[in-house]
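1. generate coordinates for the sequence data below:
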Amino acid sequence: MLSFLFRRLIAMVLTIWAVSFVAFAIIQLPPGDYLTSYMASLSAAGDRINPETIAALRERYGLDDPYVIQYFKWIGGIVQGDFGESFEWKAPVTDLIWGRLGNSILLEGLAILVMWLVALPIGIYAAVRKYSLGDYLATIGGFIGLAIPNFLFALVLMYLWYVYFGQTLGGLFSPDLEGSPWNLERILDFLAHAWAPVLVLATAGTAQLIRVMRANLLDELTKPYVVTARSKGLPEWRAILKYPVRVALNPLVSTIGWLLPTLVSSSVVVSVVMNLPTAGPLLLKSLTTQDMYLAGAIIMLLGILTVIGTLISDLILAWIDPRIRYGGR
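-> Alright, predicted model coming up:
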């Protein structure tokens, strides 16, 4: 197990370096840079552009340097804990992203937890009671959940909540607790606001996991080892949960690596609609203004989350399936 973990850690470091290089390259792909967008916005507003100021900003941020030099300056600062300064906000990137990224991780983590807690029992029931009324209801619910866009569900939920309860759904905290430190009152306030975005974000993922769990378990229930376990008098619940369910979990566990970044990226529009202080709207704003240090930092951190999630899924797979642990021997 230790050698398995060591190989994964080496691959993780190399992957993170590759992600940083690609992330910085993606920000450089559009023509122009932040100052180009800034000058265009000034011209549209009828303001006068001072060439000396633009030249000074280019020299300050090193925008005229070759791509490789800009990259190594950026990655060298990140190694020291400095993600650079945001052009748009005129503030250090670390001060801008940590709070919002923490809100994103907390919100999407709760969404993943809800997805698994709801999808697994429903998927198991739908497979064991194939073609029953519950199976048909789960199938219909799954198709509806996959078909409805998250932002549309958010708009409908906000409208219905306002019509029937006279309250608006939006934000993650009350105004008086927005910047306060974490304590019991703020945690309860967060939970009172977070249920709506968690419900919206978890809907499509839950529907997908139900379908995957049902299909995987149906394949396992007809295999000879399940028939043998039943013929030996093993209780039905144990014959299902101990063997086929454990094997059917493999494809679901392998999706942990991309679930969190997928939720973060899919929550961009939902965060804008529901006014959520998460990383999604900040990433969207930085991309439209070509704020390369801010956008690159968020994209890189999302890549790191993917790599860490993949490592976690690999370790869980090796734990629940000995074939993976000993596959190289």
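2. C-alpha from now on. contacts and neighbour counts both.
-> Noted.
3. quick one: the helices in the stretch 101-250 of the chain?
-> Here the stretch 101-250 of the chain has its helices, by DSSP state H, counting those that start in this stretch, at 133-147, 150-165, 184-221, 224-231, 236-241, 244-253.
4. what does the first one contact?
-> Among residues not part of helix 133-147, those counted as contacts by Cα atoms under 8 Å, 6 or more residues apart in numbering are 122-123, 125-127, 129, 203-208, 210-211.
5. and the strands in the stretch 1-150 of the chain?
-> Using DSSP state E, counting those that start in this stretch, the strands assigned to the stretch 1-150 of the chain run over residues 85-86, 91-92.
6. now the ones you listed as CSV including distance to T288?
-> Formatted as CSV, the strands of the stretch 1-150 of the chain follow (distance: least, Cα to Cα, whole Å):
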stretch, distance to T288
strand 85-86, 13
strand 91-92, 18
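7. deepest in the core, which of the ones you listed is it.
-> strand 85-86 (a mean of 19; mean count of other Cα atoms under 10 Å).
8. show me what that one is in contact with.
-> 91-93, 291-294.
9. and those residues, which of them are in helices?
-> Among the contacts of strand 85-86, the ones falling in helices (DSSP state H) are 93, 292-294.
10. ok, now which ones touch L169?
-> Per Cα under 8 Å, 6+ apart, neighbours of L169: 158, 161-162, 193, 196, 274.
11. just the buried ones from these?
-> Among those, the ones that count as buried by 16 or more other Cα atoms under 10 Å are 158, 193, 196, 274.
12. let's have these in a markdown table, adding distance to F24.
-> Below are those laid out as a markdown table (distance: Cα to Cα, whole Å):
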| residue | distance to F24 |
| --- | --- |
| M158 | 37 |
| H193 | 35 |
| A196 | 34 |
| M274 | 30 |
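13. show me which pair in those residues is furthest apart.
-> Using Cα to Cα, the pair of these lying farthest apart is M158 and H193, separated by 12.2 Å.
14. would you do the same for the sequence below? I want to compare the two.
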Amino acid sequence: MTTFITRRVLQTLAVIVLLSYVCFYLMSLMPGDPVDMMVASNPKITAEDVARLKSLYGLDQPVYKRYGSWISSIMEGDLGYSRTYRVPVQELMGPRMWNTFILSFISLGLSILIAVPLGVLSALKPGSRLDYFMNLFSFAGISIPSFWLAIVLIILFAVKFPLFPAGGTQTIGAGELGFWTDLMDRSKYLVLPVLSLSIQQIGRFSRFTRSAMLEAMRNDFIRTARAKGLSRRRVIWQHGFRNALIPLITILALSFSGLFSGAILTETVFAYQGVGKLVYDSIIGNDYNVAMISFVISVSMVLLANLLADILYGFADPRISYQ
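-> Prediction:
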């Protein structure tokens, strides 16, 4: 197990370096570097000033040298400076990652609590009314565009029936009124984004759960367990559900990676101050440092979630060995 984890960690680091370089190169091709933006805002700037500024920021060097300088700064703990927000990147990323974690964790937990039992019930009663309803709900949740669903929720629950705020993270000054006041205020702003994310995740998770359970319940060991006189509950959860965990672990691990990478469309529509909206704003504003750090965090979370899924496979199925 130790050898497997060490090998996967080294592979993860290599993939992060490779993908970060590709992203850095692609962002360097975007029109409008920091000096160009300064020139656009100051018509009196001279060609000598432009050359001096490009040399100062290293923009006159090849991409691989600029990437090497950026990596060196990252290794020293300097994440750079945000030109858009005028603060160091580490001061900007902390609160945004915390907001995204809260939003994603609540929506993911709610989705799992609802989708898994419904998916199991649907698999145990194939062809029933519950099964047809779950299939309809699952396909609707998977097919509906996230931005459209977010806009509909805003129209219904913030415009037609003004029960919740249309967007934002918290009311200005609410954090100074005490912990519980701040918690209740933040909860109001979380309802619609959580609902938007959960509806889509419930449809996807319930569909995967149903398919995995249907396949598991058709196996010979299920008939053997029933023939041995085991209770229906033990057959379903200890034998059927445990063998259906393998595909579920995969899809849940990939969803877990979004806890820190953020939901770009949902956060942008609801103006929720998370990592997803930060990535969108940084790309639009050519804020290279923020965009690159956000990208590295997203890639790292996806790769680490895959590693976690591979490790959990061995606990879900004892037949899997990493020797």
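15. picking that back up, let's have the contacts of helix 133-147 of the first structure in TSV, adding neighbour count and distance to A25 of the first structure.
-> Shown next, in TSV, are these (neighbours: other Cα atoms under 10 Å; distance: Cα to Cα, whole Å):
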residue	neighbour count	distance to A25 of the first structure
I122	22	43
G123	27	41
Y125	19	47
A126	26	46
A127	23	46
R129	13	51
T203	24	34
A204	20	31
G205	22	30
T206	27	34
A207	25	35
Q208	17	33
I210	26	37
R211	20	37
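16. F72 of the first structure: which of those is nearest?
-> Among the contacts of helix 133-147 of the first structure, G205 lies closest to F72 of the first structure (Cα to Cα), at 37.9 Å.
17. that closest one -> the second structure?
-> By TM-score structural alignment, G205 of the first structure lines up with Q201 in the second structure.
18. any idea how far the aligned partner of A174 of the second structure in the first structure lies from N183 of the first structure?
-> Mapped onto the first structure by TM-score structural alignment, A174 of the second structure lines up with L177. Look at L177 of the first structure and N183 of the first structure: by Cα to Cα, to the nearest Å, they are 10 Å apart.
19. same question for G32 of the first structure.
-> Taken as Cα to Cα, the span from G32 of the first structure to N183 of the first structure is 45 Å.
20. excluding its backbone neighbours, what's nearest the aligned partner of F153 of the first structure in the second structure?
-> The alignment partner of F153 of the first structure in the second structure, by TM-score structural alignment, is L149. Using Cα to Cα, 6 or more residues apart in numbering and skipping the chain neighbours, the partner closest in space to L149 of the second structure is S196 (6.4 Å).
21. next, format the contacts of strand 85-86 of the first structure as CSV and append distance to P281 of the first structure.
-> Shown next, in CSV, are these (distance: Cα to Cα, whole Å):
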residue, distance to P281 of the first structure
A91, 17
P92, 17
V93, 15
D291, 13
M292, 15
Y293, 16
L294, 12
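22. neighbour-wise, give me the winner out of the residues you listed.
-> Among the contacts of strand 85-86 of the first structure, L294 has the most neighbours (other Cα atoms under 10 Å), with 29 neighbours.
23. give the contact list for the aligned partner of that residue in the second structure.
-> When the two structures are superposed using TM-score structural alignment, L294 of the first structure falls opposite V290 in the second structure. By Cα under 8 Å, 6+ apart, the contact set of V290 of the second structure is 80-82, 89, 278-279, 282.
24. now those residues as TSV including distance to Y67 of the second structure?
-> Formatted as TSV, the contacts of V290 of the second structure follow (distance: Cα to Cα, whole Å):
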residue	distance to Y67 of the second structure
G80	13
Y81	16
S82	17
V89	17
L278	22
V279	19
S282	18
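25. from H193 of the first structure, how far off is the match of A174 of the second structure?
-> Applying Cα to Cα to L177 of the first structure and H193 of the first structure gives a distance of 12 Å.
26. related to what we said a few turns ago, and of the buried ones among the contacts of L169 of the first structure, the nearest to I27 of the first structure?
-> Of all these, M274 has the smallest distance to I27 of the first structure: 27.0 Å, by Cα to Cα.
27. show me what that closest one aligns to in the second structure.
-> By TM-score structural alignment, M274 of the first structure lines up with F270.
28. quick one, what contacts its match?
-> Counted by Cα under 8 Å, 6+ apart, F270 of the second structure has contacts 150, 166-168, 193.
29. ok, those vs M37 of the second structure, which is closest?
-> Nearest to M37 of the second structure among those: G168, at 28.7 Å, using Cα to Cα.
30. what residue of the first structure matches up with D36 of the second structure?
-> Per TM-score structural alignment, D36 of the second structure is aligned with T36.
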